[in-house]
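[1] Got a predicted structure plus its sequence, pasted below:
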Amino acid sequence: MNQPIVGYHLDEYSDWVADLACGHGQHVRHHPPFFSRPWVLTQEGRTRQIGQLLFCKRCHEPDLSPPGA
């Protein structure tokens, strides 16, 4: 399910995580040739991506937590 980017934060390894409108996060790394996201390297680039849609894997996956948890 596509969700808009609403912000960013750094994880414990100093990798950028996009904060999505659904409340989940998704890493946005620039590691060519696997991931080409040079915009993540600058504040200006990240700011320009606010509102852009990313596929949220966690919204797409079925809830595997036990009932009542």
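    Cool, got the structure.
[2] drop to CA atoms for contacts and neighbour counts, all remaining ones
    Will do.
[3] Quick check: the most centrally placed residue in the chain vs residue 50, distance?
    With distances taken as C-alpha atoms, centre = their mean, residue 26 lies nearest the centre of the chain, 2.6 Å away. As judged by C-alpha to C-alpha, to the nearest Å, residue 26 and residue 50 stand 13 Å apart.
[4] Repeat that for residue 64.
    Taken as C-alpha to C-alpha, the span from residue 64 to residue 50 is 30 Å.
[5] out of these two, which sits in the more crowded spot?
    The neighbour comparison of residue 64 against residue 50 (other C-alpha atoms under 10 Å) goes to residue 50, with 16 against 6.
[6] let's bring in a second model and compare:
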Amino acid sequence: MPRQILGFERDAAGEWIVRLDCGHRRHVRHRPPLSDYPWLADAAAREARVGAAIECGRCGRGELPAGAAEYRTTATFDEATLPAGLRRDHTIRAGSWGRVEVLEGRLRFVMPPLAVDRELAAGEHAIIPPEVPHHVEPLGAVRMRVVFLRAPGPDA
């Protein structure tokens, strides 16, 4: 899942970490032939990479960024009140994450770009990264809601 580089920092061992717009941080190492990032050694070249895209495996696995905090929850929907917009592909805005929670019944959760197509039962949830198309389909009687979360700012 490509994400935008916001900046760089070093860990305690002096290894480079990129801060990404999704809220994740990712180690980046220049170790050819496994990883080829020669620009890490030059401050100006690193700075020129701010705004560029780099892969975020954590987004691809649906992992929330550390410290993500809830800021809003939708109403509880059932199979009759589930909005049409949630039944067709849509995205969550940049900087926000979602957690689909099934309170009762069963729900199909589909996220095509990440090859996710799974059935969620009562008590289960699915994580939605920012800007990734997804939709839900009720599988009979269901009660569900969506919780929205924000990752800490880039300086946190």
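    That came through fine. The structure displayed is predicted, hence computed values, not measured ones.
[7] Just give the TM-score of the two.
    After superposition, the two chains reach a TM-score of 0.83 (TM-score structural alignment, normalised by the length of structure 1), with 65 aligned residues with a C-alpha RMSD of 1.7 Å.
[8] re earlier: identify the residues contacting the residue nearest to the centre of structure 1.
    17-20, 56 (C-alpha atoms under 8 Å, 6 or more residues apart in numbering).
[9] which one of these is nearest residue 45 of structure 1?
    If you rank the contacts of residue 26 of structure 1 by distance to residue 45 of structure 1 using C-alpha to C-alpha, residue 18 comes first, at 12.5 Å.
[10] which residue packs closest to the closest one, ignoring adjacent ones?
    residue 8 (4.5 Å; C-alpha to C-alpha, 6 or more residues apart in numbering).
[11] Quick check: the gap between that neighbour and residue 33 of structure 1.
    Per C-alpha to C-alpha, residue 8 of structure 1 is found 23 Å from residue 33 of structure 1.
[12] swap in residue 63 of structure 1?
    For residue 63 of structure 1, the distance to residue 33 of structure 1 - C-alpha to C-alpha - is 32 Å.
[13] again with residue 22 of structure 1
    From residue 22 of structure 1 to residue 33 of structure 1 the distance is 29 Å (C-alpha to C-alpha).
[14] same deal with residue 20 of structure 1?
    For residue 20 of structure 1, the distance to residue 33 of structure 1 - C-alpha to C-alpha - is 25 Å.
[15] out of those two, which sits in the busier spot?
    Shown here are residue 20 of structure 1 and residue 33; by other C-alpha under 10 Å, residue 20 has more neighbours (23 against 7).
[16] I'd guessed that one sits against residue 1; true?
    No: counting by C-alpha atoms under 8 Å, residue 20 of structure 1 does not reach residue 1; the two are 11.1 Å apart.
[17] So residue 47 of structure 1 belongs to a strand, correct?
    No: going by DSSP: H, G, I helix; E, B strand; the rest coil, the assignment for residue 47 of structure 1 is helix, not a strand.
[18] measure it to residue 40 of structure 1 for me?
    9 Å.
[19] Looking at those two, which one has more neighbours?
    More crowded of residue 47 of structure 1 and residue 40, by other C-alpha under 10 Å: residue 40, with 21 against 15.
[20] pretty sure the more buried one is in a helix, no?
    Yes: counting by three-state DSSP, residue 40 of structure 1 is found in a helix.
[21] give the contact list for it.
    16, 28-30, 46.
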